[in-house]
Structures are given as C-alpha cells and as structure tokens.
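>>> sequence and predicted structure, then a few things I'm wondering about:
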Amino acid sequence: MRTQAIRIRAHGGPEVLERTEVEVGEPGPGEVRIRQSAIGLNFADIYQRRGSHGPHAATVFPVVLGAQGAGVIDAVGPGVQAPLHTGQSVAYFHPGAYQAVRNVPAQRVVPLPPGISEEVAGATLLRGLTAEYLLRRLHAVKPGEAVLVHAAAGGMGVILSQWARALGATVIGTVGSEAKMDVARAHGCHHVVNYRTEDFVARTLEFTGGKGVSVVYDAVGKDVFLPSLDCLRPLGMAINYGTASGDVEAFDLQRLHAKSLSVSRPTLRTFIADPADLRRGAAALFDVVLGGQVKLAVGHRYALADVRRAHEDLENRATTGAVVLVP
C-alpha cells in the first residue's frame, strides 16, 4: 500500500521537510504493521533535521524523521507472539515515525493498557521513558532531595517535575516567561524561576538554604550548563540530556573538583536498547500515570501535513507540553 510520509533529503531548516508517499508492504518476520493515529514531535527531531544530534554515522538520505508513535496493529508478521495481535492499541519507539502507516519491529512495541490513550502515548512515550531512566536509574531520586528542572514548562519538564515530586523531591523549575511559570507550578514544581528576569543560581541556593540541589536536569544546554554546576550540592550530578540553546562546549574539569561533582550526557536509546528495559520503563511510566501521580496531556496538535509549522513552533519555544502530529 502507499502511505503519506515526511522525509528530508538534506539537513537544514523546516524547509527541508517534504511531503511524499512511500510503499508499505506486509510486515516481515518479527514485525507488526501499525496504522498510526498519533506521532510524537520531540526536540530530538529538530536535532536530526539539523544534523546536530550528536556523534553519528554519515546520514543516508532520504530520511523519514521521528522515533515514536501510536496506533492500531493492522497486520502481524511471522514469529510475532502474544501479547501483540491485530486490532491492538500500541505505542512504539523506533526511527522513521513520520508516516501514516509503517512496519515496526515487535520488540520496540508496547501494548497500551486501558486508560492510556493512543494520542497521549504517541505524544509522550519518548519523554516518559526518558523521565523514567533520568529519575529512577541514572540518578535515583530519593525523598527529601532537592532537584532543579530546566525548561520546566516544556514537554519533558512537566513530566520530570511531576514524577520527581511524586518521588518525594522538592522540585525547583526554571522557565523563560511569566506565562510558563503557572504551567510549571501546575505540574509539580514547588518553586519556579523565570531565568530571563532572575538569577536562577541565586534563587536555587535561596530555596535550598544555601545547600544546593542533588541533581540538575538540563535540556537547554549551552546557556545554562555552567551556571547549573553552581546550583549543585557536594556529590551532586548535572545531567545534560538536551541542547535546545546549543551544544555544551569544552569546560574546565576543575569546576567539578571542589564539590566532587559528576556530569552526564546520556541518551535514551542506550537505556532501552534491551527490549526488557523498554518494557520495564514503559510499565513504570504507565503505573504512575494510571495512579494519578503524573498527568500526561497533549498541548498542541498539528496535521502531519503541517509538520513545517510544527517544527517552527517547537524550535521557537512557542509550545507548552507535548506536541503530536496527526496523520
């Protein structure tokens, strides 16, 4: 069958995104075919489009962007076993998401339990899985800790803040506008700082009685990374998992010495490379959502055909919460 897709033939701005049609055949061994109802848009897609998403092999064009989506299985390939079956609502994490119908390896697919919609899962699975490893594995947040979440009103920030609070942490969030302060407060932050009008380092130290936070979750990068080190308490960790303002450049390791600080630049793919880890991470995410500790919502919806405008809005930080493309 033929299906709508969005691909690029070169790196660049939103103008390189082109609409096309591609052929989708029957699913091969170990694959399922998904008719998508929701495709997640993440800043990782911006990095991929720009060609600035970190060390990687040479890109072979054309490329269909995106990595997450949700929908209904309409065909099952040889060797695929229960619990996956035709007619089932599922979500997945696998490259090439920007198309209406596609084949996906069954090992990268997660069945959706009752109470988790395809739209919410398609929009937020990547962020939810990222939050799971950031909060539970890379740095296991403990009750009573203070944490700092940059971009706290963004798609990742609202999940991190809610989940960290549910784990018993005091959550300090930074945002870039007065309007976003209310969003951050409504999604788990005990304290919110507008970094455009206030010194977030001074305010973080004020909120923690001068002690600093145990961990900084940083999706901004260049503009906030070095000051964030001054927000950490001894043995604290700065986690840079995104670079919306640009890549973090080389810095003096001696900045870490006095307080024995740690720095990490992780990627989700490593933490869910094992299908069992993918399933465990998704199960933990669904548990906190169904339990009411984390509320997931879609903030913006765009037709797949309007993908250029969606990229522009996300890149210009004109969105709050999760963004979904609708085939």
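Structure's in. What do you need? Numbering: from 1, shown residues only.
>>> okay, CA-based contacts and neighbour counts for the rest of this
Will do.
>>> check the secondary structure at the residue positioned nearest the centre of the chain for me.
Against the mean C-alpha coordinate of the chain, by CA atoms, centre = their mean, the closest residue is Arg127 at 2.9 Å. For Arg127, the secondary-structure state derived from DSSP: H, G, I helix; E, B strand; the rest coil is helix.
>>> that one contacts Gly157, correct?
No. Counting by CA atoms under 8 Å, Arg127 sits too far from Gly157 to count as a contact (9.1 Å).
>>> now do the helices in the chain.
The residue ranges that make up the helices of the chain, judged by DSSP state H, are 43-50, 118-133, 155-166, 178-185, 200-207, 225-229, 268-271, 275-290, 307-315.
>>> buried deepest among those helices, which one?
With neighbours defined as mean count of other CA atoms under 10 Å, the helices of the chain peak in mean count at helix 155-166, which reaches a mean of 27.
>>> so which residues make contact with that helix?
Judged by CA atoms under 8 Å, 6 or more residues apart in numbering, the contacts made with helix 155-166 from elsewhere in the structure are 124, 127-128, 131, 135, 141, 147, 149-152, 170-171, 173, 184, 187-189, 288, 293-296, 320-323.
>>> tell me how far stretch 88-96 lies from the chain's centre.
Mean-position distance between stretch 88-96 and its chain equals 15 Å (CA atoms, centre = their mean, to the nearest Å).
>>> quick check: end-to-end length of that stretch?
21 Å (CA to CA, to the nearest Å).
>>> just want the angle from the strand ranked longest in the chain to helix 307-315.
If each strand of the chain is counted by residues according to DSSP state E, the longest one is strand 31-41. In this structure, strand 31-41 runs at an angle of 50 degrees to helix 307-315, with axes from the mean of the first three to the mean of the last three CA atoms, to 10 degrees as the basis.
>>> please compare the first structure with the one that follows:
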Amino acid sequence: MPMRIQFSRHGGPEVLDYLDYQPSAPGPHEVRVQNQAIGLNFIDTYFRSGLYAPPSLPSGLGTEGAGIVEAVGSAVNGFQVGDRVAYATGPLGAYSELHVLPAEKLVKLPDAISFEQAAALMLKGLTVQYLLRQTFALQGGETILFHAAAGGVGSLACQWAKALGVKLIGTVSSAEKAARAKEQGAWATIDYSHENVAQRVLELTDGKKCPVVYDGVGKDTWETSLDCVAPRGLLVSFGNASGAVSGVNLGILAQKGSLFVTRPTLAGYADTPSRLQSMADELFAMISSGQLQVDISNRYALKDAALAQTALSARQTTGSTILLP
C-alpha cells in the first residue's frame, strides 16, 4: 500500500502522520505521479499550523515534487505513462509516494535534470525566473537590491543575476550569510543587523539607488525598500516572511520619486500550461549549463517529514531540503 504524510488537526510537526494512502484514479484532466523526490518549503509549515487553511481535514501536505507518470486521465494530452515530470504549485499532497494532480500543473523534465534537482528547485527556481526575467526583465548592467540574499530564493537570485551580468546587492543578517551570498554571486552585501540599508545602497550606487528592489520579507522592510528605489523605479513585493504589508498610503510613492509597486505571485505568471513549461525550460537550461547550482544539503525519508520541518523551522538547514519516498 502506498504511503503519505497527512494531518487531521493543526499544530506543530507532531500532528503529521505517516499513513497508508490509496489515491483515487486520475480524473479526465488529471495525472497520477509516482514521486521520486519531494520538495520541502516553508509554506508547508503554514498549512500544517493553520496559518493557511487547507481545503479540508484530514489533508495531505506539500506542493512540489518530481517523478514518473503512473496513470493519465482520459482527456489528458501531452503526457503519457512513463514520462519524467515535475511540479511546483500543488494541489496539496506532494508528501506522498503517489500524487494525483491536474495535468496543467506538470512540466516535462529533461533527462539532464535529476528528480532530486527538480524537487529542490522548481518552486524557488520558477520564482526567480519570473522575478528577474518577467516582473522586471533585467537586461544586464543594472544594480539591484534583493532582500534575504542567502535564503533559498535569494541564493538562486544571486547566481541568476550574476549570469545575466547584473550587480546584485543582497541584504543578510550575519557575516556568515554575507559570505554565502557572495559565494553564490552577489556583487555586494549589506548586513542589516548593524548597517543602514538605504544609506549603504546610496553609497554602493553613487547616489542613484536601484531601478528595481526585490522584497520577499514584507512588513519589516517595506519602508526601507522604498528608500532604495530610484525615481520611477519598481518595488517588487513578492513575499511576507515578516508579515503582510498593509495600510499603504499611495501618496508615499509620489513623495519618493513617482515609484511603481507590484505584488506578484508564481501562479499569476505561470497561469497557462504553455507559460509554465516555457518558464521551466529556461530554468532547466540554466541548470544544464551550470549557471545555476542546486545545493541539496538535507535529505530526509518521507516518513521523517516531521523531523525535516522541525529542522527547517529552527533555521538549522542551509540550501534545499528534499524528502525521499
């Protein structure tokens, strides 16, 4: 009998159960995937804790994985049994040996990309793709600011920016994280624990500030980020690690230089199967060329998902963590 992780109540990692689970046959537009590797992401802990509400309880967990197509629905075109595939945007239930999901959520995985690489990179890598290549299409030569540059998304952004010929200034919270960001390709770092971010950006840009600032932190960095955007520049607020930005006075955008602000999501960019596959193809090409390196520093058996989440929440992990069925 296949196994999966599920939870019947909200709480800490202790609410995660490892149980027998027989998924349904795929519906007409669905595919059943035999997972070979599963991504672990901080958002998973939000569903488990109840910060985000799953559709119903008991619920599976996880939205990212890679594996082999095991069954296809009657109306599915483009995928067949035996195909190597990957996915990043749900539905919940990726923490499982078998996972049924809409075919439109899947991408074809080239032979050059391993299941482990895909599971570790799909969500974070596609996020960096839309941020750097679509939300603000970097051309090379820009100097940009990226918050939390040593994190999972930030580390990939450092590498991708360097490959594009972009000078990325990364904010970090310690000397160790500064060193990590520099190793990943950051042009400069600012340790916000003891440096004034806006002042350092002015110094690093000869007073010009940045045409685009990428802020996945949210509430705590909102005003600082605005102070780092050049006139008529763009603030990309793509996450809320410190809480959501609220109560925004649009007049502040005028005061600080006719600024633009956007709040994008991956789902908003990967909103058709063709766009999703196109984004994934560019991500896979960056990996195949060696311009993006995936750092899988933690591997846990699927049954040990609670241990993996405990380590993640305690900030004991670096790089990516994956679960192996």
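That came through fine. Note that the structure is predicted; figures quoted are calculated from it, not measured.
>>> with adjacent residues omitted, what lies nearest to the residue nearest to the centre of the first structure?
Closest residue in space to Arg127 of the first structure, ignoring its immediate chain neighbours: Met156 at 5.5 Å, by CA to CA, 6 or more residues apart in numbering.
>>> now which residue in the second structure aligns to the one you found?
With TM-score structural alignment as the criterion, Met156 of the first structure lines up with Val153 in the second structure.
>>> in stretch 20-36 of the first structure, which of the residues would be classed as buried?
Buried positions in stretch 20-36 of the first structure, judged by neighbour count with 16 or more other CA atoms under 10 Å: Val22, Pro27, Gly28, Gly30, Glu31, Val32, Arg33, Ile34, Arg35, Gln36.
>>> could I get these as CSV with distance to Gly79 of the first structure?
Listed next are those as CSV, based on distance: CA to CA, whole Å:
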residue, distance to Gly79 of the first structure
Val22, 25
Pro27, 11
Gly28, 9
Gly30, 5
Glu31, 8
Val32, 10
Arg33, 14
Ile34, 16
Arg35, 20
Gln36, 22
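>>> what's the closest of those to Val224 of the first structure?
Proximity of the buried residues of stretch 20-36 of the first structure to Val224 of the first structure was ranked by CA to CA; the top entry is Gln36 with 36.8 Å.
>>> how far away is the closest one from Arg108 of the first structure?
Separation of Gln36 of the first structure from Arg108 of the first structure (CA to CA): 15 Å.
>>> onto which residues of the first structure does stretch 97-111 of the second structure map?
Using TM-score structural alignment, stretch 97-111 of the second structure corresponds to residues 100-114 of the first structure.
>>> stretch 230-247 of the second structure now?
Residues 233-250 of the first structure are the counterpart of stretch 230-247 of the second structure, counting by TM-score structural alignment.
>>> what does the matching stretch contact?
Taking CA under 8 Å, 6+ apart as the rule, stretch 233-250 of the first structure contacts 43, 139, 211-223, 225, 228-229, 232, 259-267.
>>> got the angle for the longest strand of the first structure vs helix 118-133?
Using the same axes, to 10 degrees, the direction of strand 31-41 of the first structure lies 80 degrees away from that of helix 118-133.
>>> mean per-residue distance, strand 31-41 of the first structure to the second structure?
Strand 31-41 of the first structure, aligned to the second structure and superposed, deviates on average by 1.5 Å (mean CA distance after the TM-score superposition for the first structure).
>>> orientation of that strand relative to helix 155-166 in degrees?
Using the same axes, to 10 degrees, strand 31-41 of the first structure lies at 90 degrees relative to helix 155-166.
>>> in the second structure, what stretch matches strand 31-41 of the first structure?
Counting by TM-score structural alignment, strand 31-41 of the first structure pairs with residues 30-40 of the second structure.
>>> how about stretch 296-311 of the first structure?
Under TM-score structural alignment, stretch 296-311 of the first structure corresponds to residues 294-309 of the second structure.
>>> which residue sits closest to Pro264 of the second structure in space, ignoring its chain neighbours?
The shortest distance from Pro264 of the second structure to any residue that is not its chain neighbour, by CA to CA, 6+ apart, is 5.6 Å, and that residue is Phe238.
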